[in-house]
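Below is the sequence, then the predicted model.
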Amino acid sequence: MKRSDLRLLPAATSIWVLAVLGVTAGTAAAVAGGAVLVALALTAVTLAGPGRAAHGIFAHLGIVVLAGALLFPALQRHGQTDAALEDAAAEGLIVALTVTATSDPAAPRSGPEWSRSGLQMRARTVRGAARIGREHIELPASLPLLVRADGGAAEGLSRVRDADTVHLRGAVSISGSLIILRTTEVRPVPPAGAAGSLRSARHTLRAEARATTAHLPADEAALVRGMTSGDTSGLGEETEEIMRRAGIAHLVAVSGETSLNRGGCA
């Protein structure tokens, strides 16, 4: 690795920090963090005086400002969607929205024994029309959430597979930074045309991958499936948390999705 390979590291790190700050603490916090960053950069330029170092700082500052111009509107949309769902949870309103499943439904593996009934799956809200209480709104961004279902709703959720689009109706609750939708109505959206064929092929490949790795320990099988088909179901919570902290959980899923898409297009 050469020194020139690390030239963009300060700017990239700053942008990453601002993005994390905006998602976790809100757009205002990201804007404040950006202002502090600009102030520190200008102070460094003033102290260093004109020269090569000042040119380098200005170059990095320009990259951060350009990225911020794209990042802050996205954070604003994220915050608006998050606020709408938080208000629904606070007021106990019923919501109706569309989500895209990001995992297959499965029985809960943690929590008290009495809370492990029904099914749950990870999903992301779909940008567009939704209803909160009696009010029809537009969700401007996609947010991750956990879908829980019991009874008849669990039977409907069992027919959903990863990447399916689903209309849901239920109540929202907030647990820390996790948005939970306890659904009472599940209506899968049947895919049509080429998208439907591709999705069927995807589910078939994942089923074959699960059968092939069934003899492996659960964590190892989930890692192999994750790298080949993006399916990490069955991965232990402790292992998943370690991977998330190391920043490789997303890379495993992305690698599997890339392999699966190539296989589906072949």
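Structure's in. What do you need?

C-alpha only now, for contacts and for neighbours.
Noted.

buried ones in the helix or strand hosting H60?
Secondary structure from DSSP states H and E places H60 in helix 52-91. Within helix 52-91, the residues scored as buried using 16 or more other C-alpha atoms under 10 Å are 54, 57, 60-61, 64, 68, 71-72, 74-82, 85-86, 88-89.

and what of stretch 118-132?
By neighbour count with 16+ other C-alpha under 10 Å, stretch 118-132 contains the buried residues 118-127, 130-132.

Following element in sequence after the helix holding H60, please.
Next along the chain after helix 52-91, taking DSSP H and E as the criterion, comes strand 94-101.

and the angle for whichever helix or strand comes after that following strand with helix 52-91?
Taking DSSP H and E as the definition, the helix or strand that follows strand 94-101 towards the C-terminus is strand 119-125. Using axes from the mean of the first three to the mean of the last three C-alpha atoms, to 10 degrees, the inter-axis angle of strand 119-125 relative to helix 52-91 is 130 degrees.

any residues touching strand 119-125, and which ones?
97-108, 141-150, 154, 157-158 (C-alpha atoms under 8 Å, 6 or more residues apart in numbering).

name the element the residue lying closest to A53 once chain neighbours are set aside belongs to?
Spatial nearest neighbour of A53, chain neighbours left out: V45 (7.8 Å); criterion: C-alpha to C-alpha, 6 or more residues apart in numbering. With the criterion set as DSSP H and E, the secondary-structure element containing V45 is helix 27-48.

where's A90 relative to A129, distance?
21 Å (C-alpha to C-alpha, to the nearest Å).

burial count for the residue nearest to A53?
V45 has 18 neighbours, counted by other C-alpha atoms under 10 Å.

quick one, what contacts it?
Contacts were defined as C-alpha under 8 Å, 6+ apart; by that measure V45 touches A53, A54, I57.

Enumerate every residue touching the second one.
Counting by C-alpha under 8 Å, 6+ apart, A54 makes contact with A44, V45, A48.

How about the last one?
The contact partners of I57, taken as C-alpha under 8 Å, 6+ apart, are A41, V45.

can we see that at 7 Å?
The neighbours of I57, taking C-alpha atoms under 7 Å, 6 or more residues apart in numbering as the test, are A41.

mind listing the strands for the stretch 101-250 of the chain?
Counting by DSSP state E, counting those that start in this stretch, the stretch 101-250 of the chain has strands at residues 119-125, 128-132, 135-139, 144-149, 165-175, 178-189.

take a look at this one as well, against the first:
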Amino acid sequence: MAESPGGPEAGKRLDLRLVPVVVVAWSAALAGGFVDGVWSAVLAVALGLLGGVFLVAGHRQRPSGVRPGTLFATLALACVLGAAVAVHCAVIAGNREKGPLAPAMAADEGVVVHLLITGSPTLSPAPGHSSDGRWMVDASLIDLTAKGSVVHGTADIVVTGGADWQNVRAGQRVRTTGTLKQVREGQPEAALLNASSAPVVTGSGFDIRQTAAEVRKRFVSAGDWLPPDAAGLLPGMVTGDTSALPESLETAMKTTGMTHLTAVSGANCSLILGGFILLARCFRWARPAAGAFAACGLLAFVIMVGPDPSVLRAAVMGTVGLAALTGGLRGRSLSFLCLATTILLLLDPAMAASVGFLLSVLATLGIVLLAARIASWIPARVPRWLAAGVAVPLSAQLLCGPVIVALQPQFSSFALIANVVAGPLVAPVTIFGTIAVPLAATLPWLAVVPIAVAGICAGLVAGVARFFAGLSGAALPWAEGPVGVVAMVLSSMVTLLAVWMALHLADVKRHAMRLHCAVMVLLDR
């Protein structure tokens, strides 16, 4: 039996009750990242009072007034959660303005800092001189010595330094010198340390991130025998490590809009989660046991690639996207997305100013709202996996396009077709590559086969990127600023309409004939 025109969720109304919650929470987090702690506190109080007003107004409704009561309760919840986000922003701003690092930043003098490394070093290349770039790493303050006095406290710091900092690992305690600078607005860290000396390791403790970094490093080494494109792209597609990615291939992937494949994204997490669910079903486990097994598998994957905020965000969004595609939320995928976004903003308000977070939410929103519907437009004789392979990247691109052109005024002409062609190759790269990661660290000889399979598919993805990037008109200039954003919004709407018309020729013909008859009647009159 063919699907209904609107798809499985066409007859179900969107649950919009949590949309005000995420809008207020995001607005509060965005405002809190660019104002002082006092104003964040004022915003928290104002939202708390407004939430109380809505709550009282809802209680005064008569029993018959169910809808108004629900509306007031939703608005009250939005204000309360927005106030909680504002309080978190006030605490972060207060720690930055009056914390242990504030006097040293105001003096703008050299300091001696004792730090606990909490992240993995990343290269921040200087423009035009990638080899002379500086390394960045996240750390936490242990103590600070300035003007002969020692200050103890807790604060998050971003350290930038020379090549000596590329070897530090999470869990190490290091001592260094440098000057403290203000971070950019919207960043959660208290300060930026411009290190003037190499780190001196004073101690080391167990940190799961350090173990994960060593596992990832061995995985990169295990694929050295692959061709350069495959050897560089495979770690990026599996663990997000692009250190071995050839520069020419990176440029080709940017041109074709495929750079999201070289980072741990919601798609990776969806594949991992779906793989564990299918494995659990093969053993005929009950749904709760299968869900717990899949959640543990996803957690292990997150730990393996590094539990950074971007990875945790991808895991949450991947779970939402998979649930939306499988229909497991019974038409309430949008509510789940709003709830997940609000929780992430409560935990880390700085995500509100992150472009990566915005793109993740928009891509997941596109999957939630459009993917199943677009897939249902495709004729039933087309395999469902192929329909989903076209609908998912198209729906994500339609919503992410305006943000992408705001960052880079360029139109990737072949982005959709390149992602559709490369789509079937992403799953084997992710699954076999993930299997190979722990094997490369424990039993390298067993990792050869999965690395070979994943490497072949990764090489084909690289070939797709290079082929479409080499075509004429692969990257076209686009208008800058608000004009370019509005133009891309209109382009997305026209594209969606064109896709519907191409897949509903009979309906288009019927509507055209009705319009023709209406015009003829009007002219006769």
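Right, received. Where do you want to start? What you are looking at is a predicted structure, and each value in this text was computed from that prediction instead of being measured.

returning to what we had before: ok, which of the strands of the stretch 101-250 of the first structure comes nearest T24 of the first structure?
Checking these against T24 of the first structure by C-alpha to C-alpha gives strand 178-189 as the closest, at 11.1 Å.

buried stuff in the closest one?
Applying a neighbour-count criterion of 16+ other C-alpha under 10 Å, one finds I179, I180, L181, R182, T183, T184, E185, V186, R187, P188 buried in strand 178-189 of the first structure.

Same question for stretch 411-424 of the second structure.
Residues F411, S412, S413, F414, A415, L416, I417, A418, N419, V420, A422, G423 are the ones in stretch 411-424 of the second structure that count as buried (16+ other C-alpha under 10 Å).

thought D224 of the second structure was touching A231?
Yes. Assessed by C-alpha atoms under 7 Å, D224 of the second structure is found in contact with A231 at 5.9 Å.

Name the residue in these two with the higher neighbour count.
With other C-alpha under 10 Å as the criterion, D224 of the second structure and A231 differ in neighbour count, and A231 comes out ahead with 24 against 13.

distance of that one from D15 of the second structure?
To D15 of the second structure, A231 of the second structure is 45 Å away according to C-alpha to C-alpha.

thinking again about what came up before, columns distance to D231 of the first structure on top of the contacts of V45 of the first structure, output as CSV?
Below are those laid out as CSV (distance: C-alpha to C-alpha, whole Å):
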residue, distance to D231 of the first structure
A53, 47
A54, 48
I57, 43
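
Go through those and name the one nearest A12 of the first structure.
The nearest one, if we look at those relative to A12 of the first structure and count by C-alpha to C-alpha, is I57, at 13.1 Å.

The closest one matches what in the second structure?
I57 of the first structure maps onto F72 of the second structure when the alignment is built from TM-score structural alignment.

got it, and L75 of the first structure?
When the structures are aligned by TM-score structural alignment, the residue of the second structure matched to L75 of the first structure is C89.

Once you drop chain neighbours, what's closest to that match?
Once flanking residues are discounted, C89 of the second structure sits nearest to G32: 5.2 Å by C-alpha to C-alpha, 6+ apart.

what's the counterpart of the one you found in the first structure?
With TM-score structural alignment as the criterion, the equivalent of G32 of the second structure in the first structure is G22.

can you tell me how far that match sits from A28 of the first structure?
Here the criterion is C-alpha to C-alpha. By it, G22 of the first structure lies 7 Å from A28 of the first structure.

more neighbours, these two?
For G22 of the first structure and A28, the more surrounded residue by other C-alpha under 10 Å is G22, and the numbers stand at 24 against 15.

isn't that one right up against A32?
No. G22 of the first structure is beyond contact range of A32, at 9.8 Å (criterion: C-alpha under 7 Å).

can the strands of the stretch 101-250 of the first structure go into CSV with extra columns for distance to S255 of the first structure?
Rendered in CSV, the data for these read as follows (distance: least, C-alpha to C-alpha, whole Å):
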stretch, distance to S255 of the first structure
strand 119-125, 19
strand 128-132, 28
strand 135-139, 29
strand 144-149, 20
strand 165-175, 22
strand 178-189, 25
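
Go through these and name the closest to R206 of the first structure.
Between R206 of the first structure and the strands of the stretch 101-250 of the first structure, the shortest separation by C-alpha to C-alpha is 16.5 Å, and it involves strand 119-125.

Average offset of the closest one relative to the second structure?
Here strand 119-125 of the first structure is compared with the second structure after superposition; its mean distance to the aligned residues, by mean C-alpha distance after the TM-score superposition for the first structure, is 2.3 Å.

Translate P393 of the second structure into the numbering of the first structure.
P393 of the second structure maps onto no position in the first structure when the alignment is built from TM-score structural alignment.

I'd like to know which elements the helix or strand that P393 of the second structure is a member of is packed against.
Here P393 of the second structure is covered by helix 384-407, with elements defined by DSSP H and E. Helix 384-407 of the second structure makes packing contacts with helix 355-366, helix 372-377, helix 415-442, helix 481-503 when contacts are defined by 3 or more C-alpha pairs under 7 Å, 6 or more residues apart in numbering; DSSP states H and E.

let's see 10 Å
If contacts are counted by 3 or more C-alpha pairs under 10 Å, 6 or more residues apart in numbering; DSSP states H and E, helix 384-407 of the second structure sits against helix 309-326, helix 355-366, helix 372-377, strand 410-412, helix 415-442, helix 481-503.
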